[in-house]
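A.B. asks: The sequence and its predicted three-dimensional model are supplied below.
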Amino acid sequence: MKFKLLTFFPLLILLTSSFNTPAYQLARLKYSGGGDWYGNRTALVNLAAFCNQNLRTNFAPEEAVTEAGSPEIFNYPFVYMTGHGNVVFSAQEAQNIRRYLIGGGFLHIDDNYGLDKYVRVQMKKVFPELSFIELPANHPIYNEKFKFPNGLPKIHEHDGKRAQGFALLWEGRIICYYTYECDLGNGWEDFGTYPGDTAEKRSNALKMGANLVSYVLTH
């Protein structure tokens, strides 16, 4: 399923939400450089199930994996990227991601601790003219079905820093959302995967993830 005109996607949701056959998938980005792109292994499966239950979406129960330079990326309205280490986009991969995002796609980058210094440089290859801006707590992305009056919730502790949600904007639309000092995907994983997991943190993580999906598919 191609979606080069993503204005059709909200309609697609309405047309397929009652069908038994899944209409689309959440996808994980596979990238080069040696970083663990495969981290948070159960995150997308759990997020898809939560969204299907609470947003009445129709995601497949399993995640998809798409490579940064592959045309298959255009099959997915929501692509998730995570890891702890190095990231490298080739010129072709950067151009492919750029076309995907300008064409209506969405990339969620979730720093799993250690990704920040690499991914910011690589996203400059994709959009040299854009810079990440921090979204205010009153932004609509924090006020979809689930309300977060203080902005991005803190899920996993590293350095005692506050959680921050950054965005790249293209013609006023969020094309990339970057969660930093938060580890949102850790909270999507099976409960008890990490020390310090609590039911409240996991609930907040899944609700925030559902807000992202809702925002992407309706904006």
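C.D. replies: Cool, the structure landed.
A.B. asks: CA only for contacts and neighbour counts going forward, please
C.D. replies: Will do.
A.B. asks: how about the longest helix along the chain: buried residues?
C.D. replies: Assignment by DSSP state H gives helix 199-218 as the longest helix of the chain. Of the residues in helix 199-218, 201-202, 204-217 count as buried by neighbour count, 16 or more other Cα atoms under 10 Å.
A.B. asks: Contacts for that helix next, please.
C.D. replies: For helix 199-218, contacts defined as Cα atoms under 8 Å, 6 or more residues apart in numbering pick out 9-10, 47, 50-51, 55, 77-78, 106, 140-146, 152-155, 184-185, 187-188, 191.
A.B. asks: Buried only: go through the residues you listed for me.
C.D. replies: Using 16+ other Cα under 10 Å as the burial test, the contacts of helix 199-218 include 9, 47, 50-51, 55, 77-78, 106, 141-144, 146, 152-155, 184-185, 187-188 as buried.
A.B. asks: Please enumerate the helices of this structure.
C.D. replies: Counting by DSSP H, one finds helices in the chain at the ranges 9-16, 43-54, 91-102, 116-126, 184-188, 199-218.
A.B. asks: Throw those into a markdown table and include distance to K30, thanks.
C.D. replies: Converted to a markdown table, those look like this (distance: least, Cα to Cα, whole Å):
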| stretch | distance to K30 |
| --- | --- |
| helix 9-16 | 24 |
| helix 43-54 | 14 |
| helix 91-102 | 11 |
| helix 116-126 | 13 |
| helix 184-188 | 16 |
| helix 199-218 | 20 |
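A.B. asks: Next one for the comparison:
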Amino acid sequence: MKILKKILILISLTPAILFSQDIAVLQYGGGGDWYSNPTALPNLVDFCNSQIDTNLDNKTKTVTPGSIDIFDYPLLHMTGHGNVFFTQEETENLRDYLMSGGFLHIDDNYGMDQYLRKEITKLFPNQELKELPGNHPIFSYHFKFPDGLPKIHEHDNSRPQAFGVEINGRLVILYSFESDLGDGWENPEIHNDPEAVRLKALRMGANIIKYAFEN
């Protein structure tokens, strides 16, 4: 009965994934600060609406991994500094979402990597996070980043890396590591980033949104 109910939910909500034009923040468990960078998504949305002709609502929506509400959004954004934990039910629900057309962008705000990788393994135990090459389409989908993921904030003097999980040839998870795109999307007075750096972050964010909506 539980399996039948899940199938019926997926059938009824798949059109929302295909046609919705909004994004949401993923409120995960484990104690990590999922609510980091509160001005980031509204600023990114405003940039996308003006630069790549999207029609997104800049009011931030929040969903939990175990809720059927995630199926209302073609893209979920996840960030934070600390622990991440998905229950079994949340893992199954999030996996169903990704398998049925959803996209998850995870932006490490510094400190979530060691926890996050275990949860991604729970989601897709037979897959692995693989670094995306610089010629991956997401780096040139609208704005051009010939060197791959841009570096926005310095933490451990490490290069920025974009990791992904692909299912049947489709990228379903993008994990931006040692880049901190979200900090670059925030209001300029918060991190005092140069305008050129903020522009790189916003343009890469626009690529992610456009790619997720069209693939």
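C.D. replies: Yes, it's here. Because the structure is predicted, anything quoted here is derived from the model rather than measured.
A.B. asks: which one of the buried residues of helix 199-218 of the first structure is nearest A60 of the first structure?
C.D. replies: Compare each of the buried residues of helix 199-218 of the first structure with A60 of the first structure using Cα to Cα and the shortest gap goes to V213, at 14.0 Å.
A.B. asks: check contacts around the spatially most central residue of the first structure.
C.D. replies: Geometric centre of the first structure, nearest residue: H108, 2.7 Å, by Cα atoms, centre = their mean. H108 of the first structure sits next to 78-81, 176-179 when contact means Cα under 8 Å, 6+ apart.
A.B. asks: Which residue in the second structure aligns with it?
C.D. replies: Superposed on the second structure with TM-score structural alignment, H108 of the first structure falls opposite H105.
A.B. asks: Please apply the same query to L212 of the first structure.
C.D. replies: Using TM-score structural alignment, the partner of L212 of the first structure in the second structure is I208.
A.B. asks: Against R198 of the second structure, how distant is that match?
C.D. replies: I208 of the second structure sits 15 Å away from R198 of the second structure when distances are taken as Cα to Cα, to the nearest Å.
A.B. asks: The aligned residue in the second structure for N40 of the first structure and I190 of the second structure, how far apart?
C.D. replies: Counting by TM-score structural alignment, N40 of the first structure corresponds to N37 in the second structure. Distance, N37 of the second structure to I190 of the second structure, by Cα to Cα: 9 Å.
A.B. asks: So Y73 of the second structure sits against P15, correct?
C.D. replies: No: between Y73 of the second structure and P15 there is no contact under Cα atoms under 8 Å: 10.3 Å.
A.B. asks: quick one on the thing from earlier: just give me the closest of the contacts of H108 of the first structure to L14 of the first structure.
C.D. replies: F78 (17.4 Å).
A.B. asks: Skip the chain neighbours and tell me the closest residue to that closest one.
C.D. replies: For F78 of the first structure, ignoring the flanking residues on the chain, the nearest one in space by Cα to Cα, 6 or more residues apart in numbering is F106 at 5.2 Å.
A.B. asks: any idea how far the one you found lies from T193 of the first structure?
C.D. replies: Counting by Cα to Cα - F106 of the first structure and T193 of the first structure are separated by 27 Å.
A.B. asks: against the second structure, where does stretch 69-88 of the first structure fall?
C.D. replies: Following TM-score structural alignment, the partner segment of stretch 69-88 of the first structure in the second structure covers residues 66-85.
A.B. asks: What residues sit buried inside that stretch?
C.D. replies: By 16+ other Cα under 10 Å, the buried positions in stretch 66-85 of the second structure come out as 66, 68, 70-85.
A.B. asks: Stretch 24-43 of the first structure now?
C.D. replies: For stretch 24-43 of the first structure, burial by neighbour count (16+ other Cα under 10 Å) applies to 24-31, 35-37, 39-43.
A.B. asks: Mark which of those are part of strands, please.
C.D. replies: Per DSSP state E, strands hold the following members of the buried residues of stretch 24-43 of the first structure: 27-30.
A.B. asks: just checking, E62 of the first structure touches V45?
C.D. replies: Yes: E62 of the first structure sits in contact with V45 when judged by Cα under 8 Å, with a separation of 5.5 Å.
A.B. asks: who's more crowded, those two?
C.D. replies: Neighbour totals were compared for E62 of the first structure and V45, and V45 leads with 21 against 15 (other Cα atoms under 10 Å).
A.B. asks: Tell me who's in contact with the more buried one.
C.D. replies: Counting by Cα under 8 Å, 6+ apart, V45 of the first structure makes contact with 61-63.
A.B. asks: ditto for L123 of the second structure
C.D. replies: By Cα under 8 Å, 6+ apart, L123 of the second structure lies in contact with 91-92, 94-95.
A.B. asks: Mind doing that once more with 7 Å?
C.D. replies: 91, 95 (Cα atoms under 7 Å, 6 or more residues apart in numbering).
A.B. asks: Counterpart of it over in the first structure?
C.D. replies: In the first structure, the residue paired with L123 of the second structure is V126, using TM-score structural alignment.
A.B. asks: repeat for H136 of the second structure
C.D. replies: The alignment partner of H136 of the second structure in the first structure, by TM-score structural alignment, is H139.
A.B. asks: now that match: how far from L11 of the first structure?
C.D. replies: H139 of the first structure sits 24 Å away from L11 of the first structure, going by Cα to Cα.
A.B. asks: distance of K124 of the first structure from A91 of the first structure?
C.D. replies: Remark: distance between K124 of the first structure and A91 of the first structure (Cα to Cα) = 11 Å.
A.B. asks: Who has more neighbours out of those two?
C.D. replies: When K124 of the first structure and A91 are compared on other Cα under 10 Å, the one with more neighbours turns out to be K124, at 14 against 11.
A.B. asks: Just give the number of residues close to the residue mapped onto E189 of the second structure from the first structure.
C.D. replies: With TM-score structural alignment as the criterion, the equivalent of E189 of the second structure in the first structure is G192. Neighbourhood size, G192 of the first structure [other Cα under 10 Å]: 12.
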